[in-house]
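A.B. asks: Everything below, folded, please.
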Amino acid sequence: MSLRLSTVILPYLRWHEGGRSAWTRAEQLGFHTGYTYDHLSWRTFRDGPWFGALPTLTAAATATERLRLGTLVTSPNFRHPVNLAKELISLDDISGGRITLGIGAGGTGFDATALGQDPWTSRERADRFAEFVPLLDRLLTEDSVSYEGDFYSAHEARNIPGCVQRPRLPFAVAATGPRGLKLTARHGQAWVTTGDPKLFENGTPEQSVGALRGQIEKLTDACVALGRDVHTVDKVLLTGFTPDRGRPLESLDAFVDFAGRHQELGFTEIVIHWPIPDSDFAADRKVFERIAMEAPAQLR
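C.D. replies: Sure thing, here's the model as predicted:
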């Protein structure tokens, strides 16, 4: 299988001052999917402009024709399955069935407290995620859903006509722990990882490859336990958080070498950040565009 190349465009630009042109250029460059972060704000961007993910993707859907679109990732930190399902069905309709939902358990950053709540522990996040994903699955596939759980409820929530994509838009589940990998195996059309965060500061690229190999082995075990072929799950690597940092984007050869090593592990999609000057995602725009246009042909 050839390796797909996608990009993630952070929603920090005003739509008419660079935002729209980034999404249309991503389509022109041939990226498979254009993702965006679904956060209320994020790290070093917290004190600057930052726009909502779903409105941004809606605008991108009307500005493009072929590019798939998605979140990377949505979490329960500030989302509820009932209204999220309604918005996703609308977005899938507007885009003509081009939406992928990247979804994860969330973290402890700004999103975790912006609504006034105390941040949840890792166990509390996992508990909520284990209820969030199956309920969202039902809401996107059934005309009417009633449910009463420990964290979420729905009373005759109606979602007619459902998704353009059938039986629903695909889930790309971000997970590394056993409970999240089980959710991936049961509900995911794809699995997302950023690597092992413990290796980011002092690890080596070789150690990172080994850790990713271990994650895929655990995903395989989770699939086997449910009687699913792990090859039916796409494997997505969001770059920028491994010890390689931005080095793969320094040249076409560097990227092809990086991507090829991860393709050998079983990854089917590599996601690179759209260049942002003076940030952790700074990159030479000409090199970035050359990678977008030429690397996929070298990775078939």
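A.B. asks: can we go C-alpha only for contacts and neighbour counts from here?
C.D. replies: OK.
A.B. asks: Let's verify the most centrally placed residue in the chain: helix, strand, or coil?
C.D. replies: Within the chain, the residue whose C-alpha comes closest to the C-alpha centroid is L72; the distance, by CA atoms, centre = their mean, is 2.6 Å. Per DSSP: H, G, I helix; E, B strand; the rest coil, the local secondary structure of L72 is strand.
A.B. asks: Would you pull up how far the host helix or strand of R138 lies from the middle of the chain?
C.D. replies: In the assignment (DSSP states H and E), R138 maps to helix 122-141. When C-alpha coordinates are averaged (CA atoms, centre = their mean, to the nearest Å), helix 122-141 and its chain have centres 16 Å apart.
A.B. asks: Apart from its chain neighbours, what residue comes closest to N202?
C.D. replies: What sits nearest to N202 in space, not counting adjacent residues and going by CA to CA, 6 or more residues apart in numbering, is P243, at 7.3 Å.
A.B. asks: Could I get the contacting residues of that neighbour?
C.D. replies: For P243, the set of contacting residues under the criterion of CA atoms under 8 Å, 6 or more residues apart in numbering consists of 199-205, 208.
A.B. asks: Could you do F110 as well?
C.D. replies: 40-43.
A.B. asks: quick one: buried residues of stretch 137-156?
C.D. replies: With burial defined by 16 or more other CA atoms under 10 Å, the residues of stretch 137-156 counted as buried are 137-142, 145, 153-154.
A.B. asks: Now the second one, please; I'll put the structures next to each other:
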Amino acid sequence: MRLSTVILPVRRWHEGGRDEWSRAEELGFHAAYTYDHLSWRTFRDGPWFGAIPTLTAAAGATTRLRLGTLVTSPNFRHPVTLAKELISLDDISDGRVTLGIGAGGTGFDAVVLGQEPWSPRERADRFAEFVTLLDRLLTQDAVTAEGTYYSAVEARDIPGCAQRPRLPFAVAATGPRGLRLAAALGQAWVTTGDPKLFESGTAEESLEAVRGQIGRLGQACAEIGRDAAGLEKILLSGFTPGRPLDSFDAFVDFAGRHFELGITEIVVHAPIPDSDFAMDPALFERIATEGLAQLSR
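C.D. replies: From the prediction side, this is the model:
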């Protein structure tokens, strides 16, 4: 199992932002991700910086740590411009980028460009078209494609990604279409559990929900002749019932039970005081440095 972190882009780079990323590397995290939003929930009226510039700066502040979005969505992105930014970021980081990508939610980002809210069907259609075109853009020197929602006309992406054939996709999905997309184009799959259980469900119900998601992912892989064991399975914590980050022992139990289900990477949020992600920094660092070792005892 791997342990990673999410660093939300809420601090100015020279006022603690840079230090968070370099400290994540020092603590031994496998990867450090950030949300790719223009604003997010309770942080809407405070500082919030762009994901790609932040990750580019983080690439210069680290040397080993993998970097990525968790997650990017079509809400305010286009595959052609995103591909160019990702190729540049992958080059600057010397091949340390993972693209977490999902269909996106219905929050601020969904209407910030003045568009009408998308129906669930349109959102799923856009997601599939977006990821499929992005895959082509990141693996071919020149792409022309005409889609229902996204098109490209002789889009050039030379020299391509530092990672070959392209940087890995971590596809966030729980529905049938998204899981098929993860099976077809993902190098990893991302879940936050079942959101319907967050407020009123139990830890046991959440485990069963994740077990079911992994099973359906396996079925999607089997349908195309892919071995699901080769697909990394990432859990972004913080959105399941219970309080697994209240103590070290609680985290070890939480991580161990998800490892038994087949989760291969758990992501914990870096502490942000006076927020939903408030946490004792000493506990966060202990989880980073001792958490996985405890699982092997």
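A.B. asks: TM value for the aligned chains?
C.D. replies: Once superposed, the chains reach a TM-score of 0.99 (TM-score structural alignment, normalised by the length of the second structure), with 296 aligned residues with a CA RMSD of 0.6 Å.
A.B. asks: if we can go back for a sec, to what extent does the helix holding R138 of the first structure diverge from the second structure after superposition?
C.D. replies: Here helix 122-141 of the first structure is compared with the second structure after superposition; its mean distance to the aligned residues, by mean CA distance after the TM-score superposition for the first structure, is 0.5 Å.
A.B. asks: The helix or strand that that helix is followed by against the second structure, how far on average?
C.D. replies: On the C-terminal side of helix 122-141 of the first structure, the nearest following helix or strand under DSSP H and E is strand 144-148. Mean deviation of strand 144-148 of the first structure relative to the second structure after superposition (mean CA distance after the TM-score superposition for the first structure): 0.3 Å.
A.B. asks: re earlier: pick the one among the contacts of P243 of the first structure closest to L249 of the first structure.
C.D. replies: Nearest to L249 of the first structure out of the contacts of P243 of the first structure is P205 (CA to CA; 14.6 Å).
A.B. asks: just checking, what residue in the second structure corresponds to that closest one?
C.D. replies: Residue correspondence to the second structure (TM-score structural alignment): P205 of the first structure is matched to A203.
A.B. asks: hmm, back to that, map the residue nearest to the centre of the first structure across to the second structure for me.
C.D. replies: By TM-score structural alignment, L72 of the first structure lines up with L70 in the second structure.
A.B. asks: Its match and S4 of the second structure: what is the separation?
C.D. replies: Computed as CA to CA, to the nearest Å, the L70 of the second structure to S4 of the second structure distance reads 11 Å.
A.B. asks: what lines up against A172 of the second structure once you look at the first structure?
C.D. replies: Residue mapping for A172 of the second structure onto the first structure gives A174, with TM-score structural alignment as the criterion.
A.B. asks: What count of nearby residues applies to the aligned partner of L219 of the first structure in the second structure?
C.D. replies: In the second structure, the residue equivalent to L219 of the first structure is L217, according to TM-score structural alignment. The number of residues packed near L217 of the second structure is 25, by other CA atoms under 10 Å.
A.B. asks: And the closest residue to L217 of the second structure other than its chain neighbours, which helix or strand is it part of?
C.D. replies: Spatial nearest neighbour of L217 of the second structure, chain neighbours left out: L179 (5.7 Å); criterion: CA to CA, 6+ apart. If you go by DSSP H and E, L179 of the second structure is part of helix 176-185.
A.B. asks: what does the helix or strand that comes right after that helix correspond to over in the first structure?
C.D. replies: Past helix 176-185 of the second structure, heading to the C-terminal end, the next element that is a helix or strand (DSSP H and E) is strand 188-191. With TM-score structural alignment applied, strand 188-191 of the second structure matches the range 190-193 in the first structure.
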